[in-house]
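Novice: this one's structure only:
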């Protein structure tokens, strides 16, 4: 055990010194890397990317969101299991620098995340969701276009994967630069996210399960997280240890955000998983058949989806974390907003456009 801890500490030491070197090598680049980190934020994936993607293509949107849900769910379990430190508090508590100067790490508005650091949720989520999008772009657009020759299609596909790799490198560097993660945490997160996206892509049945099966998936997500929570408590561990460290070592209290706490994330992705399942198994979704939608209808869906999502964000900001049942209210809010986006809004657009209902899943 001591050798294992020493090995981890050596990784942390190398990582902290790498962060200090990176910040010194690229002075004043904080705003740029903050922007990169914000663009890949889980909150944006739920509230901005998903409403747009599912309006463009229901199947793609479904794969996109399931990959996000499974990333967030596995991330919470792994963080509790692996108990990883974050650089900004580790440098202040380690004994490795008792006889020398510890690395001086600058902090930024998105440095002080409150969950454990291993693995990186940002890296995992970006690896998964953009793998889904790039794969879809290649198979649904580039492969089918008649505007390119075969050689040009191959080149275009290589460029999309190059863009994917470049973006992932930027996300990893950004998370390291702001001292939110050690480098190895980002690499592990990216690898896990990639594997999750591949598995989701190869499981088309996630699009056509029954309501009972979707409810069972959501229940399994809730039960495994709560089960892990009580196991950790039974072992005498403090589940909120990372929150306490964030509060203690963050240089500005305003840098600490409630939506980075483990249980807020849990209320969000568990609610979204149930809302997604209920929406996909509803008669409204099955009767809509978005494959028949024209560009005007798709544009209307994008606008209405974003409006519903923005309303959910607005209500979230009105709620106080101190209120009784806050997590239950957040869970319910995510169920409702997701159901609206998946089932209600597409059916409303269909009806408003005088398009007769059509069930593409109905057996002929």
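Specialist: Done, it's in. Quick caveat, the model's predicted, so the values are computed rather than measured.
Novice: make it CA atoms for all contacts and neighbour counts henceforth
Specialist: Fine.
Novice: and residue 203, how many neighbours does it have?
Specialist: 11 (other CA atoms under 10 Å).
Novice: distance of it from residue 138?
Specialist: According to CA to CA, to the nearest Å, residue 203 stands 18 Å off from residue 138.
Novice: again with residue 237
Specialist: For residue 237, the distance to residue 138 - CA to CA - is 46 Å.
Novice: for residue 199, same thing?
Specialist: Residue 199 is 18 Å from residue 138, by CA to CA.
Novice: Also residue 304?
Specialist: For residue 304, the distance to residue 138 equals 27 Å [CA to CA].
Novice: do residue 236 as well
Specialist: Taken as CA to CA, the span from residue 236 to residue 138 is 49 Å.
Novice: Mind checking which of these two has more residues around it?
Specialist: residue 138 (19 against 9).
Novice: which residues touch that one?
Specialist: 157, 160 (CA atoms under 8 Å, 6 or more residues apart in numbering).
Novice: Residue 238 now?
Specialist: Contact partners of residue 238, counting by CA under 8 Å, 6+ apart, are residue 232.
Novice: Repeat the analysis, applying 10 Å as the threshold.
Specialist: 229, 232, 244 (CA atoms under 10 Å, 6 or more residues apart in numbering).
Novice: ok, structure two:
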């Protein structure tokens, strides 16, 4: 993996140098891709126009956020900024990288939560728009416009995470692929009209499963807080 990480660092350096003028765009994109935006922004607007699509957004965002946490605990991905110091591979030639407030996020980095949740949630929105436009216009070209927007937002969020050194490129790609698959699968099984007990049981189940996994990994001697120590060591 060292070669993958190393190439990711040089790619991030190139991206920062060549798109420095777009810094505000990348920072805005990374905020839009924050998983919290799915709950606070995407869900209310989507629910206003379509109850089913709104419930689907909430459903997909909750499951994808939970699964992303589980995958990060299991995969133990590095974060670019502290990996540079820990790897000691850049002693002779140091990359010229700029640090941002969101650079040193704690927690493992693979797959990217921003990319994964964005891909899953916006697939629900885009597929709903595609169906709506096609049913009213019967134009494949016009109906494909939301898909173009979907691709652009994934690229923007993905590049923003690499630009601010929160993730390696392969972690972003993995997040996009996982999110797209989740969005396609879960949007077909929206729990619309389910009783309160279903959602309560689901919430408790997700919480308990995450706690049990955390306790189980801890009992196996796996330190899930290792990234916090690294962030404090290398990030200022």
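Specialist: Noted; the coordinates are in hand. Small disclaimer: the values here were computed from a predicted structure and weren't measured.
Novice: All the helices of structure 2, residue numbers only.
Specialist: Using DSSP state H, the helices of structure 2 run over 2-18, 23-32, 35-37, 43-49, 51-75, 80-87, 113-137, 140-143, 145-163, 169-186, 196-219, 226-234.
Novice: Format those helices as a markdown table; extra columns: distance to residue 107 of structure 2.
Specialist: Shown next, in a markdown table, are the helices of structure 2 (distance: least, CA to CA, whole Å):
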| stretch | distance to residue 107 of structure 2 |
| --- | --- |
| helix 2-18 | 17 |
| helix 23-32 | 17 |
| helix 35-37 | 15 |
| helix 43-49 | 26 |
| helix 51-75 | 8 |
| helix 80-87 | 12 |
| helix 113-137 | 11 |
| helix 140-143 | 39 |
| helix 145-163 | 15 |
| helix 169-186 | 13 |
| helix 196-219 | 13 |
| helix 226-234 | 5 |
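Novice: between those helices, which gets nearest to residue 101 of structure 2?
Specialist: Among the helices of structure 2, the nearest to residue 101 of structure 2 by CA to CA is helix 23-32 (9.9 Å).
Novice: average offset between that closest one and structure 1?
Specialist: For helix 23-32 of structure 2, the mean deviation from structure 1 after alignment is 1.1 Å (mean CA distance after the TM-score superposition for structure 1).
Novice: Would you check the span in structure 1 matched by that helix?
Specialist: Mapped onto structure 1 using TM-score structural alignment, helix 23-32 of structure 2 spans residues 30-39.
Novice: distance between the matching stretch and the chain's centre?
Specialist: 16 Å (CA atoms, centre = their mean, to the nearest Å).
Novice: mind checking how far the residue nearest the centre of structure 1 is from residue 123 of structure 1?
Specialist: Structure 1 has residue 42 as the residue nearest its centroid, 3.7 Å off, counting by CA atoms, centre = their mean. Applying CA to CA, the value for residue 42 of structure 1 to residue 123 of structure 1 is 10 Å.
Novice: go on, residue 301 of structure 1?
Specialist: Distance of residue 301 of structure 1 to residue 123 of structure 1, given as CA to CA: 29 Å.
Novice: neighbour count winner among these two?
Specialist: residue 123 (31 against 25).
Novice: Tell me the residue in structure 2 aligned with the more buried one.
Specialist: Aligning on TM-score structural alignment places residue 123 of structure 1 opposite residue 115 in structure 2.
Novice: so what's its match up against?
Specialist: Residue 115 of structure 2 neighbours (CA under 10 Å, 6+ apart): 30, 33-35, 153-161, 171-180.
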